[in-house]
Structures are given as C-alpha cells and as structure tokens.
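Dropping a prediction and its sequence here:
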Amino acid sequence: MTIGFAPGADRYHCWIPPGVYRPQTDTGLLRGALHRERITARTEVLDLGTGSGALAVEASRLGARVTAVDISWRALATAWCNGLLNGQVMKVRHGDLAAAVPGRRFDLVITNPPYVPAPGDGPPRGRARAWDAGTDGRLLIDRICAAAPTVLRPAGTLLMVHSHLSGVEESLARLRSGGLSAEVVERTRLPFGPVLRSRAGWLRERGLVAGRTNEELVVIRAEHT
C-alpha cells in the first residue's frame, strides 16, 4: 500500500502484513508532532513499539539516525522491509521496550503504545497486542513514563500518543515526577472505531465514556528540564 498522513504530504510505500498494526489517525497525529521537532543528521531517534515502522521511516526521511524496537518479530521484519522500500537505513532491535537498547540514550523517543482499556485479566494475544493495554489502558504507558528519564539524553524529548481513555493527566504527572517537563501538544477527536464500539458497554460500566461515542487522542511531549 501507499500511505500519506495528510493532504499534500509526501507519500511512500508501506507494506503491512496481517497481524501488524496499520498506520491510523494516531500515527498521523504523532507524525505531525515529529515534524515540529528539530531533527538533523546527528539526531538519534528511538521508536518504541515500531509496528509497521511508518514513523521510523518518517524520522529517517527527516535525516535522523533511527533505532526501531518491537517485541514482535513480524513487526520488526515489516519495519525493516519498509525502510528498504523507501530507501532508508534503520537499525531494528527485538525486545521489550527500552530493554532492547540497554544503556543507550537518545535525543528523541517516539512511541505509539497500546492504550485501549480491555476487559480480562490476561495479557493481550494475537493482533490485539497492538491496541489492548489492560483494564486501565496503561499496561505499557506506565513503563514508558518510568523509562523515559533514563533513556533520554540531557535535553532529549519524548513524544507519546495515547487516548483520553487511558489517563492523560496520569501520564503527565508520572513524567513530571521523573524530572521531565510534560505537556499535551496535539489533540484530535474521532468517532469510535470497531474495537471501541465492540466494548462500549463495558467502557460505560467503568465510567470511561459516559455516553460518548468519540475518542480524544493526544500527543504528550516531555523533555528534561
């Protein structure tokens, strides 16, 4: 497939096999925030949970030196192939978030983690691993907030996208408690997609939607102060 994130945006080839998260509105929102950062040939970028590699490719096209991480071998293979399809050289590392790059620090960390609250106590399985994030939607978000201060260089920046359903204020508080300044820099609203529609009743029971049928997505920007 060929993707573009906005009218007039450059388009490029993106191969996405079954079982790998397809770029969607959240990807485009994070891409907009990415373009507002000062990226040079010396900027080292870490893409946590790269999925298809769409944002890793975008960062590489902007000139950055990119390391893409995912716990899914299929996602890593997809990201590597999409780099080749678009003439970009990126490092790919298999592992669980920042544990895949032990001891390393980066100028910019970008991440679109799973953030959808999900019923059930067990870990997500199959394709749902790309969006289901525990009953509060924070299964990986809390870990990313905790890791951010140690994986960012001085003056380094984190860009993270997630839903209002998974606690924006909680993320801001956790990042600030880790010594970072943090604020919301992007917002958008969109109607519930198939996943949220399928569990709207459960979300209402938990008081997370209160009759709403739309979701607010945000991008949080955090940096060392």
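In hand now; what should we look at?

only C-alpha atoms for contact and neighbour calcs from this point on.
Fine.

Touching the lengthiest helix in the chain from outside, list them.
Identified as the longest helix of the chain according to DSSP state H is helix 73-85. Contacts with helix 73-85, where a contact means C-alpha atoms under 8 Å, 6 or more residues apart in numbering, come from 13-17, 19-20, 50-54, 56-57, 68-70, 89-94.

Apply 7 Å and report the result again.
Helix 73-85 is touched from outside by 13-16, 20, 51-53, 57, 70, 89-90, 92, 94, with contacts defined as C-alpha atoms under 7 Å, 6 or more residues apart in numbering.

could you list every residue that touches Ala41?
By C-alpha under 7 Å, 6+ apart, Ala41 lies in contact with 63-65.

just checking, which of the residues you listed belong to strands?
Arg65 (DSSP state E).

circling back to that earlier point, mind listing residues that contact the helix or strand just after the longest helix of the chain?
Where DSSP states H and E defines the elements, the next helix or strand beyond helix 73-85 is strand 91-94. The contact list for strand 91-94, computed with C-alpha under 7 Å, 6+ apart, reads 66-71, 73, 76, 80, 100.

Presented hereafter is structure B, for comparison with structure A:
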Amino acid sequence: MTVEARPAASRLRCWVAPGVYPPQTDTRLLGRAMRREGVTAETDVLDLGTGSGVLAVEAARLGGHVTAVDISWRAVATARLNALLNGQTLHVRHGDLTAAVPGRRFDLVIANPPYVPAPEPPRGHARAWDAGPDGRLLIDRICDTAPAFLRPTGTLLIVHSHLCGIGETLSRLAEAGLRARIVDRTRLPFGTVLRSRLAWLRAQGLTADGTTEELVVIRAEPV
C-alpha cells in the first residue's frame, strides 16, 4: 500500500500503537547514522522491521524513495499512519524481511531488528525486541542475505546491542562479502526488560557484573 498525504511539517510527529516498538535510543542512533548517508531523491531506501515507521518517514523527508517492511500488521498500520501524520509518501509492505520485496535491490537499507537475548521464544508484544537465546534470530538472516538486497554501491546500516555479539556481526558481514565497520556507538543503563532477566543473562555469560548496554551502528557495503 502506498500512503500519501499533505506536505511535511517541520517537526516529525509520531503515534505508536500498543505492541509496536516505540522510538528509543537505538532509533535515534540509527537515525543519526542514516542522516550522514546523504539521502536524496535518487536514493532507494529500505527500512527492514520499520516498527513505528519514524525512520522511514525521516528518510522520506530527506527526499528518499522509501519502502518500509514489517511482519507485524500493527507496525504496518502504525507506519502508514505516521506517514500520513507527517505528509510523506511511503511504500509500506507486510512481510518477513526482504520476502516482502522479492528481487529488489536498494541504495540504502536500514535495520533495527529485535536483538535482546531471551530465555523463551519471542511471543506477543515481546516479538518487537526479543530475538532468541543469543539475540541473533534476525541479525544473522540480515547479514547473510545483505548482498542480495544491496545494489553494488549500496549501504546497510544495522543497529544492535553488544549483548548479541558485535564481533560476530562484523565477521558474518565480511563472510557475506561486505566491508563492515562500526560508525556510531553509545552506552546506556539496562532498561526494564534487561533488568528483569539479569540473572539469566549472567548465567548465559552475556554480561558480567555490569548493568550497562552498548549500542552500535554497523555500516556495511559490498567490497
């Protein structure tokens, strides 16, 4: 579905449905990296796991031709509404990662996938952040398939926590034939979800005595 609306306002407006991942520190970190990419009217942008759609809307405001994808129908509806609220045009698709846009390649792909390690399979609202025992349920899929959805001069920006393996993501992208590096990072105290499973995280060796989380944005491009 294509959503079109009135001209964009100067301030981005955002409404988030219950069960949809709201904009947080990782969203802002990824947005900062995205703005450095010089998005123009010639840029085909894909937002994988768009959630609220705020980064897709921002990319559209920068002039990009934007496709946003999410497996959650609530997220799809939220992204469509936020496009309307901000007077932007988005192509919003329902589906599982790039299965929603088969055969297409993009100049810029941004991804803020679920990455929180969890003792149980993701279910309910927790599917917006939980990603299996190592937090890599979707990260590995994105890394492995990146060459198939990037143009030869395309760029992937993916954000996640140190709890699910920064080095592993860099290695996996390299194995897929991409040159990858960290372009942004920040550290913040554990939030409610991580604090609630601190004993389990320590038992898994995912964190020691610390209660802070490092978030990074990794930039990857074809070699």
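Looks like it arrived, so ask away. Values in this document were obtained by computation on a predicted structure and should not be read as measured data.

what's the TM-score here?
Once superposed, the chains reach a TM-score of 0.95 (TM-score structural alignment, normalised by the length of the second structure), with 214 aligned residues with a C-alpha RMSD of 0.8 Å.

re the thing from before, mean shift of the longest helix of the first structure relative to the second structure?
By mean C-alpha distance after the TM-score superposition for the first structure, the fitted helix 73-85 of the first structure averages 0.5 Å away from its aligned residues in the second structure.

Flag every buried residue along that helix.
74-83 (16 or more other C-alpha atoms under 10 Å).

residue closest to the middle of the first structure?
For the first structure, the residue nearest the mean C-alpha position is Asn112 (0.9 Å; C-alpha atoms, centre = their mean).

Now do the same contact list for it.
For Asn112 of the first structure, the contact set (C-alpha under 7 Å, 6+ apart) comprises 49, 160-162.

What about those residues, which are in strands?
Per DSSP E, those map to strands at 160-162.

Under the alignment, what does Gly191 of the second structure map to in the first structure?
In the first structure, the residue matched to Gly191 of the second structure (TM-score structural alignment) is Gly193.

what's the counterpart of Leu139 of the first structure in the second structure?
With TM-score structural alignment as the criterion, Leu139 of the first structure matches Leu137.

Can you tell me how far its match is from Ala118 of the second structure?
Using C-alpha to C-alpha, to the nearest Å, one gets 10 Å for the distance from Leu137 of the second structure to Ala118 of the second structure.

and if you look at Ala180 of the second structure?
Ala180 of the second structure sits 26 Å away from Ala118 of the second structure, going by C-alpha to C-alpha.

Okay, strands next: where are they in the first structure?
Secondary structure of the first structure (DSSP E): strands at 2-3, 12-13, 44-48, 65-70, 91-94, 106-111, 152-163, 180-191, 214-224.

Mean neighbour count and distance to Leu208 of the first structure added to the ones you listed, as CSV?
Shown next, in CSV, are the strands of the first structure (neighbours: other C-alpha atoms under 10 Å; distance: least, C-alpha to C-alpha, whole Å):
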stretch, mean neighbour count, distance to Leu208 of the first structure
strand 2-3, 12, 32
strand 12-13, 16, 37
strand 44-48, 26, 27
strand 65-70, 26, 29
strand 91-94, 19, 34
strand 106-111, 24, 23
strand 152-163, 22, 11
strand 180-191, 16, 15
strand 214-224, 21, 10
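
What is the equivalent residue in the first structure for His125 of the second structure?
With TM-score structural alignment as the criterion, His125 of the second structure lines up with Arg127 in the first structure.

Would you agree its match is in contact with Gly19?
Yes - between Arg127 of the first structure and Gly19 a contact is recorded at 5.1 Å, counting by C-alpha atoms under 7 Å.

So if I had to pick from those two, which one is more boxed in?
Neighbours per residue (other C-alpha atoms under 10 Å) separate Arg127 of the first structure from Gly19, with Gly19 holding more: 16 against 12.

got the contact list for the more buried one?
Arg127.

Could you report the distance from it to Gly51 of the first structure?
Gly19 of the first structure is 10 Å from Gly51 of the first structure, by C-alpha to C-alpha.

cool, Glu216 of the first structure as well?
22 Å.

one step back: now flag whichever of the ones in strands among the contacts of Asn112 of the first structure is closest to Leu108 of the first structure.
Set against Leu108 of the first structure, the nearest of these by C-alpha to C-alpha is Met160 (10.8 Å).

What does the closest one correspond to in the second structure?
By TM-score structural alignment, Met160 of the first structure lines up with Ile158.

So for its match, what's the nearest residue that isn't a sequence neighbour?
Ala111 (4.8 Å; C-alpha to C-alpha, 6 or more residues apart in numbering).

doesn't Thr155 make contact with that neighbour?
No - when contacts are counted by C-alpha under 7 Å, Ala111 of the second structure is not listed as touching Thr155 (11.2 Å).

just to revisit the earlier point, could you provide the strands of the first structure in TSV, with additional columns for distance to Thr135 of the first structure?
Output for the strands of the first structure, formatted as TSV (distance: least, C-alpha to C-alpha, whole Å):
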stretch	distance to Thr135 of the first structure
strand 2-3	32
strand 12-13	35
strand 44-48	22
strand 65-70	22
strand 91-94	26
strand 106-111	20
strand 152-163	14
strand 180-191	21
strand 214-224	17
